Structures are given as structure tokens and as C-alpha cells.
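In: got a predicted structure here, sequence first:
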Amino acid sequence: MYYWNDLTSVPNGFGPSVVTIGNFDGVHIGHQRVLQQLVAAAESHHAAAVVVSFEPHPAKVHRPDQAPELIMGLEDRIETLATTGIQALLMMHYTLELAANTPEDFVTKVFVNALNARAVVVGHDVRFGRDNSGDLGTMRELGQKLGFEVIVIDDFGASPTDPTEADGDRRCSSTWVREALEDGDVATAARILGRPHRMRGEVVHGAARGRELGYPTANLSPASGGYIPADGIYAGWLVDEAGTRWPAAISVGSNPTFEGVSRQVEAHVIDRPQEDVSDFDLYGQTIIVEFAQRLRGMVAYTGPEALIAQMRLDVEETREVLSTEQRLSR
């Protein structure tokens, strides 16, 4: 996949292309449906499938105090979009200057002049250009004027109990994913996303309290990318820089058993070979933490002994949950 972060990076004479536009935060199954149709349309036009997206999220520029917390960091968004079959991603730096373009100016500069679009794939609710003044009708008018086809994609409705069912009455959306994560319902989030929710970040030094208790953890940097789910204990996975996927019990929160602990995400890898435990040093590595299922909320215990006993139970439950997940995926 070609990746460009500016219009000037697009090669002269690129195209023809079929283009879609959006933030694609989460690249959930609704997004995936759009991208499948984008790729199919590009094949029928003998053209390249291109996604135009923005960084930062437009809301962070226009309404920073109301901007949604992003489901995934930029690196994960690029990596995930690259698996969808598209040929190119134009990640435009979103500024007030860019937002000031009229709908026609934006479409002419980006879709026509830079990408040589033969078709544009959009949803019924598409908005673009200055003050979001461009809509589907505007896009169709511009298509007729500037010489590209407009392909309209219907919303992908899904069932709250099974988001993969296409006959549900709730629109698949990034908002739905955020609501599930805010509730700690990472299993529902995974169904909407089509894969486990993940965070990515550098392993940093913490208070080493987990090591003292016999359960050493990899602590994610506060600057890590990805939506932090509700406080609690989760079964999941840790993926190291070598790509090895380790089963892990994950803690999100401030650990109320101890005072003065800030909110953090930390993962305890389970079932490593005993001879490897002592040299399992992840400090400074950029790792991925994937969430499979929430086990319980965060609880303040009477002391370290009670906490250690609960952690032992958490590890056993993590092992059971992940073992069941692996059996079902075969």
C-alpha cells in the first residue's frame, strides 16, 4: 500500500483511482464493508482503490474540548487499513486552512487533480468542505461537472447482540465501539471491530509492585495509542516486538489497594517457560495489548495477601478464557 501524508507526495500522473473519504477510526466492520465495495469498484474501473483520511481528527481542530477519544492510534489505523486491499492511503494533515476549502475546491484539488478519480464511494451522510456544507447532493453535482461517478453505500446495520449480523437495526459506528469500551465490554467491541481491541505503546518502568507480589507486569506508557477501556481486570494478549503473542492478565486502573497510584494499563504474561522468566525484559519495547474479555471490576483489598490471592484467581480465569477462545477459533 502506498502511504502519503500530503498532496505533494502523490506522484504526478497517479491514477486513475476510485476514492473514498472518512476518518475510519477503529476500521470496524461497517468501515470494512465500505472498503470492500471500494476495492470492488476500483477493480471494475481498472483503477487504484484509495482512501483519503485525516490526522488529527477534525473534531480536535474545531472542538478540542468535545473531540472523541480515538479507538486506535495512527500507527494501528494505517496498519489495519493496509490489510483491507486498498492500494493507497492519503492521510491529510487536518488544519483550519484545509477546512476552509469550499466543497468544490476540496474535491477538485484532492479527488480530481491529485488522484484522478473515476469514481467516489460515499455514504448517504457524507459531509465535506467549508462548514461541512457539502453533502451527497453536492457530491453528485460535482461528479457530473468534474467527470466522476458517485457510488453510494448504504449503512451497515447490525444487531447489538451479534454485530456481524447485517439485518440489525443499529448502525455500525465508532461511537458504538467507544460505548462498549467505556463499559468495559471488550467482547462486544471486538465483535464490532472484527478483531480484539488493542492498545500500542512503549513499556515503561512502574513502581515494580507487581514484581514484588510475584506477578511482574509490563506497564504501558501514558502516551500509548488506543482507547483505554473501563477500569478492571481483563483476559487478553501481549504482542512483543518480535511478533510473539503471549497470553496475559491485564489490569486497567489505579489499583485502589495501594495509595498514590495513577491510572495505568499493565499486562502480566502467563505460562512462559520457567527458564525464560528471568530474562523476559520488555522495558523500552513497543508492544501491543489486546483485550479479550473483562473478568471483574477494580476492587480495593484489605492488604497484599488478599490481593495476591485474587491475582492467582485472575490468572486461572485468564487461562480458562483464553483457552476457550483458542478452541472456538480453530
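Out: That came through fine.

In: when you work out contacts or count neighbours from here on, use the C-alpha atoms and nothing else.
Out: Noted.

In: can you pull out the helices in the chain?
Out: 29-44, 58-62, 74-81, 96-99, 103-106, 136-146, 174-182, 186-193, 209-212, 304-329 (DSSP state H).

In: how about those in a markdown table, adding distance to Tyr2?
Out: As requested, those are exported to a markdown table (distance: least, C-alpha to C-alpha, whole Å):
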| stretch | distance to Tyr2 |
| --- | --- |
| helix 29-44 | 15 |
| helix 58-62 | 23 |
| helix 74-81 | 11 |
| helix 96-99 | 22 |
| helix 103-106 | 21 |
| helix 136-146 | 25 |
| helix 174-182 | 25 |
| helix 186-193 | 24 |
| helix 209-212 | 43 |
| helix 304-329 | 32 |
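
In: tell me which of those helices sits nearest to Thr161.
Out: helix 186-193 (7.8 Å; C-alpha to C-alpha).

In: elements contacting the closest one?
Out: helix 174-182, strand 197-204, strand 286-296 (3 or more C-alpha pairs under 8 Å, 6 or more residues apart in numbering; DSSP states H and E).

In: which one, of those, ends up nearest to Gly210?
Out: That would be strand 197-204 among the helices and strands packed on helix 186-193, by C-alpha to C-alpha, at 13.5 Å.

In: list of residues touching the closest one?
Out: Strand 197-204 has contacts (C-alpha atoms under 8 Å, 6 or more residues apart in numbering) with 72-73, 76, 186, 189-190, 218-221, 223-228, 282-292.

In: putting a second one here so we can go through both:
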Amino acid sequence: MQVWHDLAEAAKALTAGVGQGGHSSCVVTIGNFDGVHRGHRAVLGRVVGLARADGRAAVAVTFDPHPAQVHRPDDAPELLTGLDDRLDLMAQTGLDAVLVLRYTLDLAGLTPEEFVTRYLVEALAARTVVVGHDVRFGKGNSGSLATMVELGGAHGFEVVAVDDIGVCRPQTAGGSPRWSSSAARALLAEGDVAGAADVLGRAHRVRGLVVHGDARGRLLGFPTANLGAIQGMVPADGVYAGWLRRPGLAAAGPDHADHADRVLPAAVSVGTNPTFDGVDRRVEAYVLDRDDLDLYDEEVVVEFVERLRPTLRFDSVDDLVVQMRADVDRARDLLG
């Protein structure tokens, strides 16, 4: 999947031809796609299907930073995924390209027609635009589905309206859709990573650089990878079973000497280490039964499969070690 960060880059790529068919026109959709949950993937899958049927490139337009971070930074929602993981997950849907627009007040100030003309028509040569029934775009969110249909008629593109939740969407007890970014955030805030996985259609993940910590885990017999510069929403404090992925090894290919270590089972601790009067909230991953890994300064992805227990304060280090051993045993059983 190609990633374009400005209009010049998109225009150059389309001139050369995008995708295996060398397409110069597109089926396009627009959205934030935070978390790339089941509903998002249904929409993106529709884009890909239409593009393949029409012999065009499948393209999504997304924004960075999230518009809420620009318009209301003090109460913007915590993002489920950083941009790197959002793009990685979008690539898995089969898209040919993503145009990442830097979201600014100037961009927000464009009228609906200015936005459509500049980005969808002139930049992407859109022939079909896929949007949700509740789409809003342009200055003050003044553009609606009816606006998009009207602009499509004026500029020569078809508009396909879809339900971005899905016709068979699961429901919460109150009847609201569960396949939403806000639903996933609420579940992660409670530590319910299994429930969040149901919304997302995959295990929730965070990404970060492995940094030096207190080395306390190694002294206790459980050396951990401490994540810094974390991208993605960290779930509630607790201990989790999960996976540690090493994107660098996956990119190196199957012939790389360490390729077998690209996905590793792990017990993951989130919290402040209250037994040691810790203050800083951390994400630490212990790769099960491994003390030979040197992960410092490596970017890794941690996936959360199931919460084992909440964070606890122990009366002694010996009690903590006993519990850590039990946590590792449970994680091993859960991960198979």
C-alpha cells in the first residue's frame, strides 16, 4: 500500500499508475479510522471491492492529527492507535493507497465544495466516493450525504452510502452500536481487552521503543521490555497475557537469522509498580521463558489478549515473585 502525505505525492503516483493495474482514477473513502475496527474494515472492504470491479485504485483519505485534537485539545478522546499502526491495519484491508492529510484549522475552514474539488476531484480523480449515511465534512461540518451527492453530480463521481457499523452489528445492553472507536475505548479503560478485541476484530495493540528501566524485573528472574514513546491507548492497570511483535524482524524477511522471534508470547504489566512505591505508569512485557533477548532501542508492538488480574500491592518481594510465576503460568496456558 502506498502512503501519500501531500497532493503532489498523490498526483505523481496517479500519473504513474497505482496498484497492479496501473490505475489513474480512484474509488475513495474519507475518515479518521481510529482503531480500524470491524465497522471501518467493512467500509474499506467495500471500497476495495468496488475498485477491483471497476478497474480503479482503492484509496482512503485520513487525517493526522485527529480533528478533535485540533478543535478541542483539552478533552479530545485518547486515540486507540498511532498513525503507524492505523496505516498498517488499513493496508491489511487491501487498499492501494492512503492519503494522510495534515489536519489544520485552514483545512477545517474549507467549504464542502472546496474540499471535494481540491482533494477528491483534482487530486484523486475520484469516480466513486464511499461514505457513511451520517457523513459530515467541510467548514463547520456543513457538508452532508446530500451535499456529497449533489457535488458528485456536478463533478462526475458516484456516491455510495454505507452503514459503517454493519447490518448485523452487535448491540450493547442499551442498544447502542458496539462496533465503534468510543466503545473500544470504554472497554480498554476497564481493562476488558477481550471485549475490545470483539469490537476491533483483533487484539488491541500499542507500539513503542524499548527503553532502559530499573532492571528490577531481571533481578527477580523476569526481564522485561519497557516501552517508551508509546503510540496507542494503554488499557487499565493490570497484568495481561499478550504478544510481543518485532516489526523490524518481520520486514527483514524469512531468511533473517532471528525471523522465528518476530512474534513472542508475553506477560504484560501495566501500572506503577506499587510494591516498590512506583510513580510512573509503565508498560512492561516479559517474553515467556526467555532471558536471552536484547530488545533495547528496538521498536516493538505489544498486543493485549486477556487481562489476568488487576495491579496489586504485595507485602513482600517474595509474595510478588510467587504471583508473577502464577501470572506467567496462566499466560502460557492462555496463549498456548
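Out: Here it is on my side, so go on. Fair warning: this is a prediction, and the values are worked out from it, not measured in the lab.

In: so what number do they get for TM-score?
Out: Once superposed, chain against chain, the TM-score is 0.91 (TM-score structural alignment, normalised by the length of structure 1); 311 aligned residues with a C-alpha RMSD of 1.5 Å.

In: which one in structure 1 is aligned with Val130 of structure 2?
Out: Using TM-score structural alignment, the equivalent of Val130 of structure 2 in structure 1 is Val121.

In: ugh, wrong one, I meant Pro177 of structure 2
Out: Aligned partner of Pro177 of structure 2 by TM-score structural alignment: Arg170.

In: likewise for Leu101 of structure 2?
Out: Using TM-score structural alignment, Leu101 of structure 2 lines up with Met92 in structure 1.

In: what about the residue lying closest to that match once chain neighbours are set aside, neighbour count?
Out: Closest residue to Met92 of structure 1 apart from its sequence neighbours, by C-alpha to C-alpha, 6 or more residues apart in numbering: Phe54 at 4.8 Å. Phe54 of structure 1: 18 surrounding residues under other C-alpha atoms under 10 Å.

In: ditto for the one 10 residues further on
Out: Neighbour count for Pro64 of structure 1, taken as other C-alpha under 10 Å: 11.

In: again, but for Gly248 of structure 2
Out: 13.

In: now it: closest residue in space that isn't a chain neighbour?
Out: Glu299 (7.5 Å).

In: trace that neighbour over to structure 1, please.
Out: Aligned partner of Glu299 of structure 2 by TM-score structural alignment: Thr286.

In: now Arg332 of structure 2
Out: Aligned partner of Arg332 of structure 2 by TM-score structural alignment: Arg319.

In: now do the contacts for its match.
Out: Arg319 of structure 1 touches 235, 247, 270, counting by C-alpha under 8 Å, 6+ apart.

In: just Leu124 of structure 2 next, same as before
Out: Here Leu124 of structure 2 is in contact with 10-11, 14, 25-26 (C-alpha under 8 Å, 6+ apart).

In: turn these into TSV, including distance to Ala161 of structure 2 and neighbour count.
Out: Output for the contacts of Leu124 of structure 2, formatted as TSV (distance: C-alpha to C-alpha, whole Å; neighbours: other C-alpha atoms under 10 Å):
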residue	distance to Ala161 of structure 2	neighbour count
Ala10	25	20
Ala11	26	17
Leu14	25	20
Ser25	19	24
Cys26	16	29
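
In: redo these as TSV? Include distance to Ala184 of structure 2.
Out: Supplementary listing: the contacts of Leu124 of structure 2 in TSV, determined by distance: C-alpha to C-alpha, whole Å:
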residue	distance to Ala184 of structure 2
Ala10	32
Ala11	36
Leu14	35
Ser25	34
Cys26	31
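
In: tell me which of those is nearest to Phe276 of structure 2?
Out: Nearest to Phe276 of structure 2 among the contacts of Leu124 of structure 2, with distances taken as C-alpha to C-alpha, is Ala10, at 52.1 Å.

In: burial count for the nearest residue to Leu95 of structure 2 once chain neighbours are set aside?
Out: Using C-alpha to C-alpha, 6+ apart and skipping the chain neighbours, the partner closest in space to Leu95 of structure 2 is Ala58 (5.2 Å). Using other C-alpha under 10 Å, the number of residues around Ala58 of structure 2 comes to 30.

In: and Met311 of structure 1, by the same measure?
Out: Met311 of structure 1: 18 neighbours (other C-alpha under 10 Å).

In: what is the nearest of the contacts of Leu124 of structure 2 to Leu50 of structure 2?
Out: So of the contacts of Leu124 of structure 2, ranked by how close each gets to Leu50 of structure 2 (C-alpha to C-alpha), first place is Cys26, at 9.8 Å.

In: roughly how far does the residue mapped onto Asp85 of structure 2 from structure 1 sit from Ala230 of structure 1?
Out: The alignment partner of Asp85 of structure 2 in structure 1, by TM-score structural alignment, is Asp76. Distance of Asp76 of structure 1 to Ala230 of structure 1, computed by C-alpha to C-alpha, to the nearest Å: 21 Å.
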